[in-house]
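[1] Sequence and predicted structure below; questions after.
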Amino acid sequence: MSRSERSSLLLAGLLATAGVAHFAAPRQFDATIPRALPGKPRTWTYASGVAELALAAGVALPRTRRAAALATAAFFVGVFPANVKLAVDWRHRPASLRTVALARLPLQVPLVLWARGVAKGAEGRS
């Protein structure tokens, strides 16, 4: 298995794990949904879980990998406001929780770059 293939499958695994977590423990994700979004937070939690599962499937399949990886990069950018909300909401929590919330913010950058790298590695193979 090539390094590119391993990277793609690891990204798909991360997305699938996160997608399943949205259904297994939705309450923790509900709290990150920005209040400006219409509807109930649980709807957004489930919708983002479905999106992550769909992206995982797309990234796992060579035929759809490039498009799905680019969509994944956009998804990671799109969920950034939820991470900002979490950091703001947790600013008065214990230091360990604040650290986790703040660490999620810069973590989005390598996730976006990883997804773009997977897309680039899939060029010409789709």
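    The structure has been received and is ready for your questions. Numbers count the residues shown, from 1 in each chain.

[2] can we go C-alpha only for contacts and neighbour counts from here?
    Fine.

[3] residue closest to the middle of this structure?
    residue 76 (5.0 Å; C-alpha atoms, centre = their mean).

[4] Next, work out how far apart that one and residue 83 are.
    Distance of residue 76 to residue 83, computed by C-alpha to C-alpha, to the nearest Å: 10 Å.

[5] before we move on, the earlier item: which helices and strands sit right next to the strand or helix carrying the residue nearest to the centre of the chain?
    Take DSSP states H and E as the rule and residue 76 turns out to sit in helix 65-78. Judged by 3 or more C-alpha pairs under 8 Å, 6 or more residues apart in numbering; DSSP states H and E, helix 65-78 is in contact with helix 41-60, helix 95-122.

[6] packing partners for the helix or strand just after it?
    Per DSSP H and E, helix 65-78 leads on to helix 80-89 as the next helix or strand towards the C-terminus. In terms of contacts (3+ C-alpha pairs under 8 Å, 6+ apart), helix 80-89 is packed against helix 95-122.

[7] what about the helix it packs on, distance to the chain center?
    Centroid separation between helix 95-122 and its chain, computed with C-alpha atoms, centre = their mean, to the nearest Å, is 9 Å.

[8] Second structure follows, compare the two:
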Amino acid sequence: MSMLKRVFCVLLTVVMLLAGAAHFTMTATYVAIMPSFLPFPLALVYLSGVLEIVLGLGLQIPALRRLAAWGLVALLIAVLPANINQAVHNLQPEGLQMSQTMLWVRIPMQLVFIAWAFWLTRPERQGG
């Protein structure tokens, strides 16, 4: 693994660990932005937090790295509706108040995280 990819892999792990932990320390905040069509919002918040932590740690295990990165791609796509829901309805739960502009900026930022995780699924090019 190249040095650049290694650094970005560690950074994504840190981001996922912090985000996952936030699901347990700011649970009500995440529940408040869940789209109403999703069942069991509290359980989904906890599940996504656990997955962020487990998959983030999985990035640091070479044998699991690609699988963990694919898992993060899927998870980040799965939680995108909550970010969209928050922006569309201007939801401002305690602990996650943002300007309307920032709520909309979070959506393309999520796409950057998806691309980042996807990049980590790609094998290193040999000899070039």
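    Structure received. The model shown is predicted, which means the values in this text are computed figures rather than measured ones.

[9] mind listing what's buried in the helix holding residue 76 of structure 1?
    65, 66, 67, 68, 69, 70, 71, 72, 73, 75, 76 (16 or more other C-alpha atoms under 10 Å).

[10] Mean per-residue distance, that helix versus structure 2.
    Compared with structure 2 after fitting, helix 65-78 of structure 1 deviates on average by 0.9 Å (mean C-alpha distance after the TM-score superposition for structure 1).

[11] now the angle between helix 95-122 and that helix, please.
    Inter-element angle recorded for helix 65-78 of structure 1 and helix 95-122: 150 degrees (by axes from the mean of the first three to the mean of the last three C-alpha atoms, to 10 degrees).

[12] Over in structure 2, find the residue span helix 65-78 of structure 1 aligns onto.
    With TM-score structural alignment applied, helix 65-78 of structure 1 matches the range 65-78 in structure 2.

[13] which residues make contact with the matching stretch from outside it?
    48, 51-52, 55-56, 58-59, 110, 113-115, 117-118, 120-122 (C-alpha atoms under 8 Å, 6 or more residues apart in numbering).

[14] same check, this time on stretch 19-31 of structure 1
    41, 42, 44, 45, 46, 48, 49, 50, 51, 52, 53, 86.

[15] tell me how far the ends of that stretch are from each other?
    16 Å.

[16] and the gap between the residue nearest to the centre of structure 1 and residue 56 of structure 1?
    13 Å.

[17] Kindly report the same for residue 1 of structure 1.
    In terms of C-alpha to C-alpha, residue 1 of structure 1 sits 18 Å off from residue 56 of structure 1.

[18] Those two - which one has more neighbours?
    residue 56 (27 against 5; other C-alpha atoms under 10 Å).

[19] unless I'm mixing things up, that one is touching residue 16, no?
    Yes: between residue 56 of structure 1 and residue 16 there is a contact under C-alpha atoms under 8 Å: 5.4 Å.

[20] Good, wrapping up.
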